[in-house]
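Asker: Predicted model, plus sequence, below.
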Amino acid sequence: MATFDRLLTPLRVGATLLPNRMVMGAMHTRLETLDRPHERLAAFYAARAAGEIGLILSGGFAPNPEGVMEPGGPLFNRAEQLDEHRVVTRAVHEAGGKIVLQILHAGRYAKVPECVGPTAAKARINAYAPRALSTQEVRATIADFACTAALAVQAGYDGVEIMGSEGYLINEFTAALTNARDDEFGGSFAGRIRFALDIVRAVRAEMGREPMLIYRISSIDLVEGGMSGAETAAFAKEIEAAGADLINTGVGWHESAVPTIAACVPRAAWRDAIRNVKEAVSIPVMASNRINMPEVAEELIASGVADLVSMARPLLADPDFAKKTRLGMADEINTCIGCNQACLDRIFTERTATCLVNPRAGREIEFAAGKAKQPKRIAVVGGGPAGMAFALNAAERGHQLTLFEAHARLGGQLNLAKVVPGKAEFHEMLRYFEVRLERLGVAVRLGHAPTAQALASETFDEVVIATGVTPRVPDIVGVDHPKAVSYIDVLTGKVEVGARVAIIGAGGIGFDVAEYLLGDAQEALDRGVFFRAWGVDPANANAGGLTRVDAHGAPRRSVHMFQRKAQPLGKGLGKSTGWILKARMRQANVMMTSGVAYDAIDDEGLHYRVDGKPHVLAVDHVVLCAGQHSNRTLYDELVARGAQPKVIGGADVAAELDALRAIDQAARLAMTL
């Protein structure tokens, strides 16, 4: 069994002793936009504190109105707000935790008309152009940071984190890309970092020595005109001298063309940039980004890369991450798979964050804890995401579960996803379900598809149908030709696909199949391959840490994607990850055609029309990714016999495979029985 001695060792940060080296990183949740916002935030953070995380960093609060992320975004600049913050800090402290307030000025990323920046240069990811701050306004903003820090201490926070990374206002001052000022806050390197240093000094003077002062530095900017590694190291030294107790490391700007936290990024990929900061200072340094298991965190500390690890999304996935690590239960950690579907994608589309693998996240007050008053014998048919999630949640409430799965192993469509390059984390999701189901005593019957009669004969109190989906076979002449194959046959390796491929359907499955046909799952885990493909200089010798893109070899296959809809392919992909997939397709010279009418599949290949004009594409195989049908046969048979089964997951709705909806639906059903 792995041990995590370094991860579990206490650490002194300034005047504060942290019980371990695991930190919940700051992230936006938008919980403040819901009803009972402070109660929700208190329950959210208290659950992580009870899970023994060493320190919690709150979501970012702006120090003044022009610095908010969006209209109505978190802002903390008045004494009248103290009581609402005390609800949160009190809950965390009563649960045994510590929490600091992150102060974040969004700068030119603020989605408000009055946004500001070092200059009037507009960010390409914002519809609004900023107004350049005057020298007097810069000084006033420094005072605003100090005011918010003082309020934070009065509200009971254990300190503050100053957000100087990810392309927000402070980062905009430090980078030559966005700072062409000619006053004392621009021009030279010393001028560009002055704003940040003056903020640290002002905050320290306002708070005194006791509260923690954390500065989040951009360890690698990943934009042209950003800092070099040498400049970042020099800047870190100045931050320490200005009064910081701890330096947290951020990676990249939000407008960077390099993925930084998606599942396609190898674990702990940014360790060299973090080590560069660590070697420059004597105060503790915290690692962040793509650290989702205690083994990864332990190795980063043991190898001297960092003193602590920041994990934001992993604490959405499992609030008990630290406690399970301490108790030797790492195999029961509900691991963040880096999908971004329920957290970042929801935040970027003005919804509240939760978690695909843990639908309780951010909704703690909606999920009552405790055992069921009347335990039942329940049969679950189907061992995919919905079936496993229901069985797990119902078993935790004390019900007696039997889980039937027709195949030789659990997982359903997850077994297809895990072989796609960049989706290896689905292995961890399966491991979690398998281990937890065994520990909870769920009777798992593999290779068994019960009939309606058999289910009735075993006198179950409830039957839950989670039989998933079957691929939709499109109505195309020659769809039974040997060249036509299902995505299931491709991803299971049943069919060895040729060098020239057409993919019919450009939803999530179509893009996954394209990734699978183009790449190698093992290569995708290699940091060197990742850096070459995205043009990252791991030595960070250049401004912004970028270099030329050097794709690793030619694509394994020639791929052409098609869809019926007359709109750009990939429009329905995730907000935070879709651009990555589309960039990968462009790099591999994947052809994409929309507005297609399919005529036939034959020895010549795929016959199709666009705007009435016929075409023939010579291919070795045509992969069918044209949607799914709900597999409801067993459900219908049970209903016909007078039973009242419940149906969840793809068996309920099959419009697009959606583990997020399936797991949420399963967990909520388990709460109602």
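Answerer: Arrived safely, thanks for sending. Numbering: from 1, shown residues only.
Asker: From here on, just use CA atoms for contacts and neighbour counts.
Answerer: Will do.
Asker: which stretches of the stretch 101-250 of the chain form helices?
Answerer: Using DSSP state H, counting those that start in this stretch, the helices of the stretch 101-250 of the chain run over 135-154, 169-174, 189-207, 229-242.
Asker: Is it possible to get those out as CSV so that each row also shows distance to I53 and mean neighbour count?
Answerer: Shown next, in CSV, are those (distance: least, C-alpha to C-alpha, whole Å; neighbours: other C-alpha atoms under 10 Å):
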stretch, distance to I53, mean neighbour count
helix 135-154, 20, 20
helix 169-174, 28, 28
helix 189-207, 24, 21
helix 229-242, 25, 21
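Asker: out of those helices, nearest to A454?
Answerer: Among the helices of the stretch 101-250 of the chain, helix 135-154 comes nearest to A454, with 61.6 Å by C-alpha to C-alpha.
Asker: What helices and strands are in contact with that closest one?
Answerer: Secondary-structure packing of helix 135-154 (3 or more C-alpha pairs under 8 Å, 6 or more residues apart in numbering; DSSP states H and E): helix 82-94, strand 99-103, strand 159-164, helix 189-207.
Asker: now the helices of the stretch 101-250 of the chain in TSV, with distance to E637?
Answerer: Formatted as TSV, the helices of the stretch 101-250 of the chain follow (distance: least, C-alpha to C-alpha, whole Å):
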stretch	distance to E637
helix 135-154	60
helix 169-174	61
helix 189-207	67
helix 229-242	65
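Asker: also this one, for the comparison:
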Amino acid sequence: MKSRLSEALKIGSMTVKNGIFMAPMSLGYESPDGTVNETMQEYWLARARGGVGCIITDALSVDPDVPYLGNTLCFRNEESIASYRRFTDKIHECGARVIPQITHPGPESVSAFRGIPPMASSVYLNSMAQKTRAVTLEEIPGIIQKYAKGAYDAKRAGFDGIELHCAHAYMLLGSFLSPMRNKRTDRYGGSLDNRARLLCEVLDAIRDSCGPDFPIILRMSGSERDEQGNTLEDMKYLVPILERHGVDAFEISGGTQYERCNKIIPCHGEVQGVNVPEAEALKQVATVPVLVVGKIGEPRYAEYLVDSGKVDGVVLGRALIADPDFVKKMEAGDYDGIAPCAACAIGCVGEQTKRHPASCVINPAAGREKELELTKTERPKRVVIVGGGIGGMACARACAVCGHEVVLLERENELGGQMRLACIPPHKQELSKWIVYLEHELERLSVDVRRNTAADRDVIDSLSPEALVIATGAGEMLPPVQGIDPEQAITAWKVLRGETAIPGGNVLVVGGGMVGCEVCEYLMHQKRGSCHITMIEMADEIGAGMVVNNKVPAMIRLNRPEITMMTGTKLVSVNGGEVTVERHGTQEVLSGFTHIIYACGARPVRGLYEELKEAYPEAVLIGDALQPAQALEAVRQAVETAVRIG
């Protein structure tokens, strides 16, 4: 039976072919001139071709002189509007609608880096710890007109409507709406009606400039999830008012950008559909469609939300980064063929924090649609891949999609490699989606998978590969410290594999990176008695390199009396249950440990490559066998290798 999610949805005067919207996500693809460049266009066109009903573009600033966090979409002049018209025409040719998320970045503008204090409802520290300045009453009419002009320019540029951002106590309208930010004592502050005054005036101005038939979707937090913030009851009160001011649909998000970032981009430890309860409650008071966003990555769940009447449509973000054809596959019932988002945020958020363009673990072609397109080869080759971890599996899939004859050798009975361990700590089971998906793909593509096969020179020679890929992974490292017995040492991997059971005791974890943190959580979850953990880390930070949306909730969970975290602490020697450490230049002895666990990184396993590189000079190393890193690098190298093989 066809889901209602696949049926047309009417929002104001706009009819969307289905109830699936693509969320606005700033991914670092933007151009300095504020127009849609080829990278962004190909990225969005791939999702439009993939069946999305409506694409909501990244934040578009209504003031070209007030950019968001870096390069920002904007309408600078008539030439840029004509450029946008060419873009919207291409999206329409694919059968999709497209609207921009218009906003005044306000407090979140990078204008401070130009010596201009960012404007906000009041004076406070913004997300970059920069001091804002309060907007004056005299400035407000000009700001309202900028919103009206931005919306009218969007209409002229061929957009089907707009989304107006007022969520997360964030950017200018969100700053005014939230009591967490708005400390004004004039008619724009104090009561909820006053805090919503600027939003209502902006809506009125947009209606005056664009007319009654230009759809407006409003993105707002159903609850700011903070005792100081707007509540669900506040939003229920506002919905009828906002409808009277011209809102044609609501997109319900949640949380705040500063205090609750893990609620805005919910990752590990957050339930799917994190904003559904608020959206469902607001639908009861709304007379226009209500959409919901926030960790909706499962196609059957997305259909359930609409079919059960909880909401009228869903807004997908990372799920569409992971698979641009999500909608087509869902509507065809090919649920298992959808490349899944595992809520890791490593590529989409983590790369952004490094000032890199966003990527995706399971889909490295995101933002590189043309460069990493997998096309059928005219000359199929026999490709042998050694190692069935996520890198080897991804390479086998990519090569098979290109039409090559692929043999995948794995020494163990199960595929997945270290990713199987990564699924074990609390809140990490979602990562198993990648293994399940890739195994399904290898079967669908008839890849010759040989398990329990230890590859050596004879095995490789017998297969006569025309291309050889070595993805043999990495092994755990022990620190070069006196007193450690390599045969008896307990490593993080042994604990996670269940080889060493630790039901309690006084435990030392050496290494406070992501793996060390996960081992601590695992031990707390598994304990069957009293357990105290001391975690030592040489660096000055615990969990360095973790994506903030996962790190924030992880640090909250680790902040408990049973766990002591020590930074700037280097292991010097081990003597039974006693260790000597150097802490901030001073040595001290820690004793009484019943178990010592080492979470000290990994080193590449390259023995086979070193043996074969002379005989097979075209052999390629990928993943941890090349350099231990995250799955993001392994899968990217895998797909790049498949493209080079041709």
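Answerer: Here it is on my side, so go on. Source: prediction; values computed, not measured.
Asker: circling back: turn the helices and strands packed on helix 135-154 of the first structure into a markdown table, columns for distance to A236 of the first structure.
Answerer: Below are these laid out as a markdown table (distance: least, C-alpha to C-alpha, whole Å):
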| stretch | distance to A236 of the first structure |
| --- | --- |
| helix 82-94 | 29 |
| strand 99-103 | 18 |
| strand 159-164 | 11 |
| helix 189-207 | 10 |
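Asker: Select, out of the ones you listed, the one closest to F4 of the first structure.
Answerer: Nearest to F4 of the first structure, of all these, is strand 99-103, at 23.1 Å by C-alpha to C-alpha.
Asker: Surely I490 of the second structure is in contact with Y598?
Answerer: Yes: counting by C-alpha atoms under 8 Å, I490 of the second structure does reach Y598; the two are 6.3 Å apart.
Asker: These two - which one has more neighbours?
Answerer: Taking neighbours as other C-alpha atoms under 10 Å, I490 of the second structure and Y598 compare with Y598 leading, 25 against 20.
Asker: Please say which position in the first structure the more buried one maps to.
Answerer: Residue pairing (TM-score structural alignment): Y598 of the second structure is matched to L624 of the first structure.
Asker: Map Q130 of the second structure across to the first structure for me.
Answerer: Per TM-score structural alignment, Q130 of the second structure is aligned with Y128.
Asker: meant to ask about L421 of the second structure, not that
Answerer: In the first structure, the residue paired with L421 of the second structure is L416, using TM-score structural alignment.
Asker: Also L463 of the second structure?
Answerer: Residue pairing (TM-score structural alignment): L463 of the second structure is matched to E458 of the first structure.
Asker: measure that match to E161 of the first structure for me?
Answerer: According to C-alpha to C-alpha, to the nearest Å, E458 of the first structure stands 58 Å off from E161 of the first structure.
Asker: Comparing these two, which residue is more hemmed in?
Answerer: E161 (25 against 10).
Asker: Let me see the contact set for the aligned residue in the second structure for the more buried one.
Answerer: The alignment partner of E161 of the first structure in the second structure, by TM-score structural alignment, is E163. Neighbouring residues of E163 of the second structure by C-alpha atoms under 8 Å, 6 or more residues apart in numbering: 56, 99-102, 216-219.
Asker: which parts of stretch 256-271 of the second structure are buried?
Answerer: The neighbour-count check on stretch 256-271 of the second structure (16 or more other C-alpha atoms under 10 Å) flags 256-257, 260-270 as buried.
Asker: Mind listing residues that contact that stretch?
Answerer: Stretch 256-271 of the second structure has contacts (C-alpha under 8 Å, 6+ apart) with 127, 167-170, 221, 224-225, 253-255, 274, 294-295, 343-345, 426-428, 430, 548-550, 552-553.
Asker: Tell me how far that stretch lies from the chain's centre.
Answerer: Offset of stretch 256-271 of the second structure from its chain centre (C-alpha atoms, centre = their mean, to the nearest Å): 11 Å.
Asker: try stretch 310-326 of the second structure
Answerer: The chain centre lies 13 Å from the centre of stretch 310-326 of the second structure; the measure is C-alpha atoms, centre = their mean.
Asker: Repeat that for stretch 354-369 of the first structure.
Answerer: Counting by C-alpha atoms, centre = their mean, stretch 354-369 of the first structure is centred 16 Å from the centre of its parent chain.
Asker: what's it in contact with?
Answerer: Under C-alpha under 8 Å, 6+ apart, the answer for stretch 354-369 of the first structure is 29, 31, 40-41, 43-44, 316-318, 334-336, 341-343, 352-353, 429, 659-661, 663-664, 667-668, 671.
Asker: In helices, which of those residues appear?
Answerer: Members of those lying in helices (criterion: DSSP state H): 40-41, 43-44, 316-317, 429, 659-661, 663-664, 667-668, 671.
Asker: Out of these, which is nearest to G73 of the first structure?
Answerer: Using C-alpha to C-alpha, L41 is the member of those that lies nearest G73 of the first structure, at 14.4 Å.
Asker: my guess is the closest one meets V88, correct?
Answerer: Yes: contact criterion C-alpha under 8 Å: L41 of the first structure and V88 qualify, at 6.4 Å.
Asker: Identify whichever of the helices and strands packed on helix 135-154 of the first structure lies nearest to P63 of the first structure.
Answerer: Closest to P63 of the first structure of these is strand 99-103 (C-alpha to C-alpha; 6.6 Å).
Asker: How about residues contacting that closest one?
Answerer: So strand 99-103 of the first structure is contacted by 26, 55-63, 89, 92, 145, 148-149, 152, 157-163, 212 (C-alpha under 8 Å, 6+ apart).
Asker: What are the buried residues along it?
Answerer: Across strand 99-103 of the first structure, burial judged by 16+ other C-alpha under 10 Å covers 99-103.
Asker: got it, and stretch 479-494 of the first structure?
Answerer: Within stretch 479-494 of the first structure, the residues scored as buried using 16+ other C-alpha under 10 Å are 479, 483-488, 490-491.
Asker: And stretch 434-453 of the second structure, by the same measure?
Answerer: Of all the residues in stretch 434-453 of the second structure, those buried under the rule 16+ other C-alpha under 10 Å are 434-435, 437-439, 441-442, 445, 447, 449-451, 453.
Asker: Return the subset of these lying in helices.
Answerer: Filtering those for helices - DSSP H - leaves 434-435, 437-439, 441-442.
Asker: Of those residues, which pair is most distant in space?
Answerer: Across those, the longest distance by C-alpha to C-alpha is 12.2 Å; it joins W434 and L442.
Asker: Please give the number of neighbouring residues around D461 of the second structure.
Answerer: Neighbour tally, D461 of the second structure, other C-alpha under 10 Å: 12.
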